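Student: starting from these lines, generate the structure:
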Amino acid sequence: MVKLLKKIVVHSISRRSVVKILDVACSSKMSRVLIKPYIRLYKVNQQEIQHPKYYRSLKDFFVRDISPTLRPIDQGADVVVSPVDGTIADLGFASQDRIILAKNNTYSIAELLCNQTTGEFNGGFYLNIYLSPKNYHRIHMPFGARAIKHKYVPGKVFPVNNLGVSTIKDLFVKNKRTCTIFETQAGFKFALVKVGALGVGKIVSNYQEGEWLPKGAEIGRFEFGSTVILLFQKGMFIPEETLQPNMEIKMGQRIGKFKG
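Tutor: Okay, the predicted model is just below:
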């Protein structure tokens, strides 16, 4: 009965009409009055934000920028950094063309990446990063590379928090998302998937196929709720040994390196 009630709640709040109402409400000037309560409710780090009066709406606050000095980028030549602030939901190595993203729920690599890949990612390392409401929601390049394939997939907007993940089967391939495959100068490939969620009006991508993007460059943002999934080509990436589920990480922080 509890599981059924959870499904009813998740499906109800994820309906297009509800999402549209949320988007309009959070974009209005009147929503500015919600910024201070939002900061208190989600314990947003106030040292990293401007004064609330500088933001036009709650959505404007949510997609806020921060000073680059607050997120130094590890400049090591082979070092790969986190593209976002967030919490590691899951990590590991792909097996038999599948990865485990949460609660022992497995996903096909081909399906997750919108069928843009062959078997080059099978056996590769993956990292699932959940961005909570308190986090900085802009996305940056984890390593200098060229965008060789990019695709947007329309879909649902189920919440990607524990409620959504534990209730909706195959959530990460049902929600709207963008899938981009990058290739480094040395020929190493990695994929970055931006997964939308409840309240996401847009998944913004600030690049095009064929464009070269340096490490640390801002490449997009979420407008409410989100997850980023990184997947690396087999045998080309060495993750940091300290990475583990439920660990908080910051954009620009070292998460591993490519083989030299």
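
Student: please make it C-alpha for all contacts and neighbour counts, starting now.
Tutor: Fine.

Student: nearest residue to the residue nearest the centre of the chain other than its sequence neighbours?
Tutor: What sits nearest the mean C-alpha location of the chain, by Cα atoms, centre = their mean, is residue 228, with 2.2 Å. Spatial nearest neighbour of residue 228, excluding adjacent residues (Cα to Cα, 6 or more residues apart in numbering): residue 194 at 4.8 Å.

Student: in a helix, the residue nearest to the centre of the chain, correct?
Tutor: No: read with DSSP: H, G, I helix; E, B strand; the rest coil, residue 228 is strand and lies in no helix.

Student: find the nearest non-adjacent residue to residue 248, please.
Tutor: residue 87 (4.3 Å).

Student: quick check: the one you found touching residue 133?
Tutor: No: with contacts counted by Cα atoms under 8 Å, residue 87 stays clear of residue 133, the gap being 11.5 Å.

Student: ok so, going back, name the residues that touch the helix or strand containing the residue nearest to residue 248?
Tutor: Residue 87 is part of strand 86-93 when elements are defined by DSSP states H and E. For strand 86-93, contacts defined as Cα atoms under 8 Å, 6 or more residues apart in numbering pick out 99-102, 123-132, 135, 244-250.

Student: any idea which element residue 22 lies in?
Tutor: Counting by DSSP H and E, residue 22 is part of helix 16-27.

Student: which other residues reach that helix?
Tutor: Against helix 16-27 from outside (Cα under 8 Å, 6+ apart): 12, 13, 31, 57, 58, 59, 60, 198, 199, 200, 201.

Student: to compare against the first, here's the next sequence to fold:
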Amino acid sequence: MSLAKLFALIQYPLPHHLLSRLVGRLAECRTPWLKNALIRRFIRQFRVDMNEAANPDPTAYATFNDFFTRELKADARPLGEGILSPADGRLSQFAPLEAGQLVQAKGHRFSAMDLLGGDGEAARRYLGGSFATIYLSPSDYHRVHMPLAGTLTEMVYVPGRLFSVNAATTEHVPNLFARNERLVCHFDTEQGPMVMVLVGAMIVAAIETVWAGQITPLPRGGVQRIRFDTPVHLERGAEMGRFKLGSTVVMAFAEPVAFADGLEPGAKVQMGQSLGAF
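Tutor: Got it, this is the predicted structure:
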């Protein structure tokens, strides 16, 4: 048995939410010596480039989470043409949605309906469209931005597990992104419907949006849908949310996308980079 498969298997019995909430409490610690030690160790371990940060002083952040979701300098991520990468990370998969299925990894597919919390009507909007999945590693910038300008129509919280979403788990845990806790954000754009799914993961302490603040964790329960009578409009490249520790963004478009030449699964991308065009 490979180490990757073993790593995936040992996650099944773990208390995902308990571990994640404990880490979340540590990440919100305001004791100066402790939070500064955590931040400095993290910078060394993951070779974080603080020259990109709006505030490059590691000790200036009130908590580890404030450091982790740090703002970048205004010119750190210039916007390209067409559809933008919403985040820094690895473009793990991108392709047409064939028969309502998304590619998770080699040999693994999952349905758009499952990803969207069992909403078949919403899933049908993306038949014939395209999707892209971006994995944010711990060393990446962890704010998520709009690939297109759009108006939020509905936000859906879907409860679930909190498996790791790294490559090893993605390759060995079926339906991973449709199993994990996630936040589904539906938008109307000039190119038709677009959905952005912020997927929770092991030790991800919380997911936030710019319009509602911290959303996860929520008390145990079923799918929760929130519609917005007052339009929430976000411009192309604007921040829409953030992860407190790393995870994954899955986005889907109702129209087919011609992805940029030279992109391959696993390619490193940055927020604002052009991924392609309709």
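
Student: circling back: show me what the residue nearest to residue 248 of the first structure lines up with in the second structure.
Tutor: Taking TM-score structural alignment, the alignment pairs residue 87 of the first structure with residue 90 from the second structure.

Student: how about residue 146 of the first structure?
Tutor: By TM-score structural alignment, residue 146 of the first structure lines up with residue 151.

Student: one step back: after superposition, how close is the next helix or strand after the strand holding residue 87 of the first structure to the second structure?
Tutor: Counting by DSSP H and E, the element after strand 86-93 of the first structure in chain order, helix or strand, is strand 98-102. When the second structure is superposed, strand 98-102 of the first structure averages 1.2 Å from its matched positions, counting by mean Cα distance after the TM-score superposition for the first structure.

Student: so where is the next helix or strand after strand 98-102 of the first structure in the second structure?
Tutor: Note on strand 98-102 of the first structure: by DSSP H and E, the next helix or strand toward the C-terminus is strand 105-108. Under TM-score structural alignment, strand 105-108 of the first structure corresponds to residues 108-111 of the second structure.

Student: what residues are up against residue 65 of the first structure?
Tutor: Residue 65 of the first structure makes contact with 136, 138, according to Cα under 8 Å, 6+ apart.

Student: that one: what secondary structure?
Tutor: Residue 65 of the first structure - assigned by three-state DSSP - is coil.

Student: that one -> the second structure?
Tutor: Mapped onto the second structure by TM-score structural alignment, residue 65 of the first structure lines up with residue 71.

Student: do you know how far its match is from residue 65 of the second structure?
Tutor: 12 Å (Cα to Cα, to the nearest Å).

Student: assign the most far-flung residue of the second structure relative to its centre to helix, strand or coil.
Tutor: Within the second structure, the residue lying farthest from the chain centre (Cα atoms, centre = their mean) is residue 33, at 30.2 Å. Under three-state DSSP, residue 33 of the second structure falls in the helix class.

Student: check the one 10 residues further on too.
Tutor: For residue 43 of the second structure, the reduced secondary structure class is helix; criterion used: three-state DSSP.

Student: measure it to residue 101 of the second structure for me?
Tutor: Residue 43 of the second structure sits 38 Å away from residue 101 of the second structure, taking Cα to Cα as the criterion.

Student: looking at these two, which is more packed in?
Tutor: Ranked by neighbour count (other Cα atoms under 10 Å), residue 43 of the second structure and residue 101 place residue 101 first, with 20 against 15.

Student: could you pull up the residues touching the more buried one?
Tutor: 109, 110, 111, 112.

Student: ok so, going back, in the superposed pair, what's the mean gap between the helix holding residue 22 of the first structure and the second structure?
Tutor: When the second structure is superposed, helix 16-27 of the first structure averages 1.7 Å from its matched positions, counting by mean Cα distance after the TM-score superposition for the first structure.

Student: buried set for that helix?
Tutor: For helix 16-27 of the first structure, burial by neighbour count (16 or more other Cα atoms under 10 Å) applies to 19, 22, 23, 26, 27.

Student: residue 243 of the first structure - how many residues pack around it?
Tutor: Look at residue 243 of the first structure: counted by other Cα under 10 Å, it has 18 neighbours.

Student: swap in residue 136 of the first structure?
Tutor: 25.

Student: same check on residue 192 of the first structure?
Tutor: 22.

Student: contact partners for the corresponding residue of the second structure for it?
Tutor: Correspondence of residue 192 of the first structure to the second structure, assessed by TM-score structural alignment: residue 196. Counting by Cα under 8 Å, 6+ apart, residue 196 of the second structure makes contact with 184, 185, 186, 249, 250, 251, 252.
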